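In: predicted model, plus sequence, below.
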Amino acid sequence: MDTLESLPSLETARKLGLLPEEFDRIAEILGRRPNFTELSIFSVMWSEHCSYKNSIVWLKTLPRDSDRMLAKAGEENAGLVDIGDGLACSFKIESHNHPSALEPYQGAATGVGGINRDIFTMGARPIAQLNSLRFGDLSLPKTKRLLRGVVKGIGDYGNAFGIPTVGGELFFDDCYNTNPLVNAFSAGIVEVGKSAKATSYGVGNPVFIVGSATGKDGIHGATFASEDISAASTDKLPAVQVGDPFMEKLLLEASLEIIATGYVIGIQDMGAAGIICSTSEMSAKGEHGMIIDLDKVPTRQPNMAPFEILLSESQERMLVVIEKGKEHIIQGIFDKWDLNCAQIGEVTPKGEHDLGRLHFYRNGELVADVPAYDLVLGGGAPVYHREYKEPAYIKEYAKFNIDDVDDIEHEDIKEIAEHLLSHPNICSRKWVYEQYDSMVGTGNRSTNAPSDAAVVRVKGPGIPETEKSIVITVDCNSRYVNANPRIGAKIAVAEACRNIVCSGGEPLAVTNNLNFGNPYVPEVYWHFVEAVQGMGEACLRFSTPVTGGNVSFYNQSSDDGPVFPTPTIGMLGLMENPAHQMTLDFKNEGDLIYLIGQSTNDIASSEYLYSFLDIKASPAPYFEFDDEWHVQEGIKTMIRNGWLLSAHDVSDGGLFVTLAESAMAGNKGFQIVSDDRHRLDSFLFGESQSRVVVTVPAEHKQTIEGYLHDTIMPFMFLGTVMDSSPAFVVDNTQVMTLAEAKILYDNSLGNIMA
C-alpha cells in the first residue's frame, strides 16, 4: 500500500471527477485516505454512468411491477419478462453516445456488443436488435462522417455477430451537432427458470475472468461518459473501447453452455468500469466479498498498473462465479471455444462490520481494500437531489397560436409534400438498413411485411418451438419532449404502444434510455424530472412497467448547449398468434381508407411547422390519455376480428406522410377528401396524436362503421386505394404520382450521403 506521503490529494480526486465532499466521504468509509488505485475505483463507481447518483431518486418513481416481471427492475444485467409457453424475453437498451462522438465506428460497434452481452449473461440467446440514432445538421461534413461511422459500426458488428437488426429510428437536428446519440437495443429468449443472475456468494467459490484479454482501451470510460463533450475530449480516445464481434460470438456460445451446466452462481458482463464494476456489484448483491489476484488477469500489454487492469473496459469479457469443485468443467468449455478462462480469485465471507470487502493484489502486494457495498448503486454510492427549474423558453413556446400562421391552399400541398418526403427525418432509411443484415436467423417477420414495429418469431438454437413472436420498437420524438418534457415523454410511451398495437401485438413492458444534458444545470435537470414523471404516468396507464435501462447525462457542449431531452422508449410486445400480424402497406384497388381517432387544428412541433415554415417555438402536439387508450383498444379489436387489411399510425409528417408511406409500401395510390371542419395544413401535416390510418375491404364497410359508431370511436372515411395509374390525390387534385413520390422518398438520404 502507498505511504501517507504518496497518497493522492483532493486535486487528484477532482481530476478524476470526484467532488470534495465525495473525497471526504471516501476517507470516512475507509477510515483513512485512499491510495490512487482505491481513489480510481471510487471515481468510476461513483461516476454518474455507474452510480446514477443524480437520477436514482426519480428513477425509483417509475412503475416496475407486473405479473410477467421475472427480474427486479435494474437489478440484473437486463430485464426479464414472461411471454408464456415456459419462455421469457430478456431485453434492454443502452447508450454509447460519448464514444461514438469521438470514434463513431468503434463507439457504435462496442455499444452493440455491450448490449448483447447484457442479454446473454441473463442466459438468453439474442434474436433481434434495434437502434435509435440522433445526429446534427446533415449538410455538415462532420455529421456525415459520424453517421457513416456509426451505421458501419452497427452493421459490421451486428452482421458478424449474427443477430438481425430489425428496425430503429433516425433523427436529425442541430442540437446534436456535437453530441450524437447512439442507443442500442437487444432482445433475447430464455426458458423460464434457466436464466442467470449477476450475483456472487458461497465462501471459497472460484471467480473467473473469461473472454478477451484485458488491455488499456476504455480506461476511465465511465468517467469520460460522465462529463460534457469539449475540445479536450479528443485527448481521451483511449477511453473508447475496441470490439471484436467474432470473439463475442464465441463468448456467447461458451457463456450459454456454462450457464446450462447449472454450476454458475453468477455472471456479469464487464461493461462500464470493467473488473471493478463486476466484482463490486456481484459481491454487494450477494453480500459477500472477493479476493482477487490481478497478476492472473490475462493482459494485452505488459506491466499494466493495478488501476489500469481494474478500470479497463476492454470488450468481450465476463466475470463468472461458479461452484467450487467444478473448475475443470468451465475450463473445458472455454478451452473448446478457444477463449481465455482464468481463475483470478475466490469468494470471501462478509465481515463483522460490513457486507463484504474486495481485496485486490498485484505482485503479491495488497493494492486496494474496499467495501463492495459502499461502491454501488443502492449501497453506499452517493445519492443527490438536484435543483431544477423550468426554462424560460417553455412559456414562450406555449404562446404559439395557430391563427398567426396562414392556412395553405390546395396548390401548396405539392411543395410541402415534396419537402417532407425528402426530409432526412421522414424519408426512407434505405441507405441505413441496407447495411444491416435483417434476415440472419430467419426470425424477422417484418422484412417483407412492413409494419409500425418489428415482428420477430421466437426461434433459435436451443429455444423450444412456439408460434409466438415478440413485437419490438424504439420511439421518441425529442422535439416534442423539448417543447414539453412531460407531454413529450407520455407521447413517446404512447407511440411505442401504438406501433406495437398497429403491428398486431400486445404491449408488455418498457426499457428506457434517458439522454439529457448536464444534470448540474437546473433547467436541464427540470427536463429530466418532468420527462421521468411523464413516462411514469404513461407506463402506469398502459400497464407497461419499466424493466430497467440507462441514463446518459452530459450530452452537452459549450458550442451547442444540451441536446434535446431524449428519453428513448424501447418497448416489448407479444404476438400470440401469427394470424394477428398487421402490416402498413395498402393492398388492393378500391379498398376503403379510414382515419381512426380525432383530428384537431394542431400543427404544433410538427415537421411541417419546424422545418418547412422554420417556426421553432411551439408546444408539444395534442395528446390525451383517454383518446389514445380508446383508439388502441379499437385497433386491437378490429385486427383480432380480421376486419383490417392495413394499419399505420399517424406520426412524423402527419396524415399525408402516413398515407404516402402505406401507398409506397404497397405500390399503390390513394384518393381522399379533406375534413372541412379543420384547417387543411393541420389535417394533412399536423401531428396531433392518437390517430391511425386503416384500410378495409369494401364488403366490410357496414361492419367497420357499425363497430366504430357503437364504440363512439371518432373516425372519418377518407377515400379509396388506387392501383391503375397510381397517384396521390387530395380533393380531386393530384399532388404527385406514386413514381414521383418514391424517387423522393427512397433516394433522398442516399443522395445526401453520396
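Out: Yes, it's here. As the structure is a prediction and not an experimental result, all values here were calculated from the model.

In: make it CA atoms for all contacts and neighbour counts henceforth
Out: Will do.

In: from the centroid of this protein, which residue is nearest?
Out: Geometric centre of the chain, nearest residue: Ile93, 3.6 Å, by Cα atoms, centre = their mean.

In: isn't that one right up against Leu514?
Out: No: if you go by Cα atoms under 8 Å, Ile93 and Leu514 don't touch, sitting 9.9 Å apart.

In: give me the common contacts of the two.
Out: Asn550 (Cα atoms under 8 Å, 6 or more residues apart in numbering).

In: can you pull the buried residues of the strand or helix carrying Gly332?
Out: In this assignment (DSSP states H and E), Gly332 forms part of helix 327-336. Buried residues in helix 327-336, defined by neighbour count with 16 or more other Cα atoms under 10 Å: 327, 330-331, 333-334.

In: any idea how far the residue nearest to the centre of the chain is from Val474?
Out: 9 Å (Cα to Cα, to the nearest Å).

In: which residues are contacting stretch 441-456?
Out: 127-128, 162-164, 166-167, 438-439, 457-460, 469-473, 499-500, 502-503, 582-585, 648-649, 665.

In: gap between the two ends of it?
Out: Using Cα to Cα, the end-to-end distance of stretch 441-456 comes to 10 Å.

In: okay, pairing it with this:
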Amino acid sequence: MTKHFLEPEELALLESRLKRKPTEIEEAIIFSLWSEHCSYKSSKIHLKKLPTKSDKVVIGPGENAGVIDIGDGYVAVFKMESHNHPSYIDPYNGAATGVGGILRDVFTMGARPVLNMDALFFGTLNHPKTPYLLDGVVRGVGDYGNCVGVPTASGQTMFLDCYNNNILVNAFTLGIAKKEKIFLSIAKTVGADVIYVGSKTGKDGIHGATMASSSFDEESIKNRPTVQIGDPFTEKLLIEACLEVMDKSLIEAIQDMGAAGLTSSAFEMVEKGGLGVELYLDNVPLRESMTPLEIMLSESQERMLIIAEPKNSKEILDIFKKWSLDATIIGKVIKDKKVVLYYKNDIVGEFELDLIEAPVYDRKYKKPAYIDKINKEIELEAPDDLSSKLLSLISSPNLCDKSPIFEQYDSTVQTNTLKGPEGDACAIAVKQTGMAVFASTSVNPIYCYLDPYNGSAIAVLESYRNIIASGGDPIAITDCLNFGNPQNPEIMWQFVQSIEGIKDTCAKLNTPVVSGNVSLYNETTSQNIFPTPTIAMVGVSNMQDVLKSQFQFANNTIVLLNDIELNLGASQYLYWFYNKIDGKVPDPKVKLHLSLKKFFDIAHKKHRLIISAKDISMGGLACCLASMCENNIGCDIKININSNPHEFLFSESQANIIIEIKNQDFDAIESIAYESGINAYRLGFTTEEKRLKINDLINVSIDDIKKAKSSTLRKILS
C-alpha cells in the first residue's frame, strides 16, 4: 500500500493530471516540490506585486540570488534566506547549514562571497530554552562563516516571547563577480552531461523542505534527522573548485542542491530551459546504503549540480578531484520535457514537467480582531529619574550590547571590512574598483504586529537610513518574509499588508527587490510568530565615503536632522517598562528619507562636512546618543523640550539622523538642510568629559553606559 504524503486535495489534483495514481516515489517527490519552501504556492501571487527593476539591476528574482551593477565591470550578488525550523530543532547545525546554504546560492552565480550578515529572533531571556538556542545558533553561524573565511560584519538580534517556541534564523550573503562571468541555472543543450560535485549523499535532511513548510507540534520538534549536517571546510573547497571551472568557462549551468536536494536542482534546471533530464541514481556518490527516494530527497550539504557539454566533462571532473571533492556524471539533458529516474537499469520514476507544476493559492485574508483593539493614544507618567531609565532601557535585551554575539564572528577576514558590526550598516571594500559595498538588515516585529503595512515600510526605511548614515547610496533589497500559518486568514492579512508596505516603499525609494525568501508556517501549537519581514538592503559608494557611527572628536557640534515625532506607542520604552505591545506605529515619512539622501549627497559626498552619523531607531534619541558616546567621547546636549521629556527622549521617531560636524560648519549644514527639504537643529557639543548630559534631565558616565549595555548577554554567552 502506497504511503501518502500529499494532503487529499493535492493528491486528487495530481491524480487528475497523471490520470492514474502516483507511485510512492512520485508522490514523495511531488510532495517536496509542492511544499511552501520550494513552490511559494501561498505567496507567489502577492510577490509578483513587488518592484524588481531599475537601471542598476542586472538579474532580479528567479535565479539563486539577485545581481546589481556596482560599476567598473563588477556586480554584487546577494540573497537572504531562512533556516528557522531546523535551527529550533538543532540550533548549532540548523544555523550552520543556513549559512552554508546561502553561501552556495551566491557562489553558484559565479561570485566570490565577501560578506555575511544574520538576523536572529529568539524568545525572552527568561524562557528556559532561550540560552541553549542562542548559544547553539551563534556558535553555528560563527563556526561556519569563520571556517569558510567569509566575514560576518553586521546583523541584528531581537528577543520577544512570540519566538519562544519558534525562533528565526535569517542568513544573508553577498559576493562580488565580474559582470561577464555571471552563471545561471538554466539547462540549454540537449545531450549535455549532468555532473554531481561536492560531498557524498547521506540520509541527513530528508524531507527537510516539507518540514520547513509545516507548523511545529511536540512531535515535529523532535524531528532532528531532518536537519542537515554541514562541513564548512568542504564548502571552502567547493567554493574554490566551482570558481575555477567558472573562470575557465567550462560549464553551461550550475545549481545548489538546497531544499529537496537533487530533486529541486534537477527539476528546476531543465524546467527553466524547456528541456528534460535522465538521472542515473546508481552513479550518485553515497555515504551509506540508500533507496532512490532517499537519494532524490536527501539535503546533505556542500553539493552542486553542473550541466556541461561532454567535451568539457573530463576537465571538470579532474578539477573537482584536485580539490578532493566527489565528482561524477549522473545524467543527460534530453529534449522531452520530463524527468526520468533510473536505478539499477529500471525506471523508478517518470515526471512530465507540464503535469507537475505546483498549485497556486489565492488564500483568503481578513483583518485580525486585535487590530481594532489597539490603543492609538499612549499616555505615560513622566518618570522622576531619567538617568536610571536610560541605563535600564539600554540594558534591555533588544537594546543592549550585542558584542557577546558578534565577537564570535570573524568580521575582518579577507581584510576588506571598512565598517563592521559596531555600526548600523557595514561596509566592505571592493579593492578591484576602489568602491565600497554597504549592507544593513532591519525589521521591528512589534511595529509589524501592530501595523504590518507601516511596520514593513519602516523595515525598508531603517535599512535605507542605516546605509545613507554610513555614507552609502542604497540600490536594492533582498528580503526574508517570516510569517505564521497562511491558512489562517488573519495571518494571510498580515502577509498581504506587509507586501504592500514593502512594494510601495521600495517603489518610492527606487530600491527594487532583487531576491528573497518566504518562510511560512512559523507556528507552534497554534501560536504564530509576529510578522517578521526582514529586509537586507545593499548600497554602494566610494571607500572614502564610509562614515563612523560614533562620535570621533571632542568639541564638535552635534546636529539633529528633522523633527522628533512624539509617540511612545510601539516603543521599546513601552515594552520594557510596562510590558505592553500597543500603540500607534511611528509615521514612516518616506519623502523625508529621500530628502535625507539628498542632504548626505551634498553635505557629505560633495563638501565632506559630516564626521560621524547615526540614525534614531529603537530606543529613540537618548539611546542613540548613548551609542554614539561609546567611543569615549562625551556629549553635552542643551535643547528646548516643549513637552514631556521622556516622550522627546525615547520616542522612536523616523527620518531622524544625528550627525557630528565641526563647529564652524553649522551654518553651511543648516543651509544644505534647507535646500534639501529637511530641518537641522544644533543639539549641543561633544566633550572630553566622558559623560552623556541632556539638559538637567540625564547625566550618566560613559563607563556606566557601557556597563549597563554589556552585562545582559555576557552572562548568557560566557
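Out: Looks like it arrived, so ask away. None of these values were measured; they are calculated from a predicted model.

In: on that earlier part again, run the chain-centre distance for the helix holding Gly332 of the first structure.
Out: 34 Å (Cα atoms, centre = their mean, to the nearest Å).

In: ok, average deviation of it from the second structure?
Out: Following the fit onto the second structure, the mean deviation recorded for helix 327-336 of the first structure is 0.9 Å by mean Cα distance after the TM-score superposition for the first structure.

In: the helix or strand just after that helix aligns to what range in the second structure?
Out: Next in sequence after helix 327-336 of the first structure, counting helices and strands by DSSP H and E, comes strand 340-348. Aligned by TM-score structural alignment, strand 340-348 of the first structure corresponds to residues 326-334 of the second structure.

In: report the buried residues of the matching stretch.
Out: Per 16+ other Cα under 10 Å, stretch 326-334 of the second structure contains these buried residues: 326-334.

In: can you list the residues you listed in a markdown table and add distance to Asn510 of the second structure?
Out: Converted to a markdown table, these look like this (distance: Cα to Cα, whole Å):
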| residue | distance to Asn510 of the second structure |
| --- | --- |
| Asp326 | 44 |
| Ala327 | 43 |
| Thr328 | 45 |
| Ile329 | 44 |
| Ile330 | 44 |
| Gly331 | 43 |
| Lys332 | 42 |
| Val333 | 40 |
| Ile334 | 42 |
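
In: now, which of those sits nearest Lys56 of the second structure?
Out: Closest approach to Lys56 of the second structure among these (Cα to Cα): Val333, at 33.8 Å.

In: how about that closest one, nearest residue that isn't a chain neighbour?
Out: Val277 (4.4 Å; Cα to Cα, 6 or more residues apart in numbering).

In: need the counterpart of Thr557 of the second structure in the first structure.
Out: Using TM-score structural alignment, Thr557 of the second structure pairs with Leu592 in the first structure.

In: and Ala209 of the second structure, by the same measure?
Out: Matched by TM-score structural alignment, Ala209 of the second structure corresponds to Ala222 in the first structure.

In: skipping adjacent residues, who's closest to the equivalent of Val141 of the second structure over in the first structure in space?
Out: Counting by TM-score structural alignment, Val141 of the second structure corresponds to Ile154 in the first structure. In this structure, Ile154 of the first structure finds its nearest non-sequential neighbour in Ala109, 5.0 Å apart by Cα to Cα, 6+ apart.

In: what range does the helix or strand hosting that neighbour cover in the second structure?
Out: Of the helices and strands defined by DSSP H and E, Ala109 of the first structure is found in helix 104-120. Using TM-score structural alignment, helix 104-120 of the first structure lines up with residues 91-107 of the second structure.

In: compared with the first structure, how much does that stretch deviate?
Out: Looks like 0.3 Å for stretch 91-107 of the second structure (mean Cα distance after the TM-score superposition for the first structure).

In: ranges for the helices of the stretch 201-350 of the second structure?
Out: 208-211, 232-247, 261-272, 292-297, 310-322 (DSSP state H, counting those that start in this stretch).

In: fine by me, thanks again.
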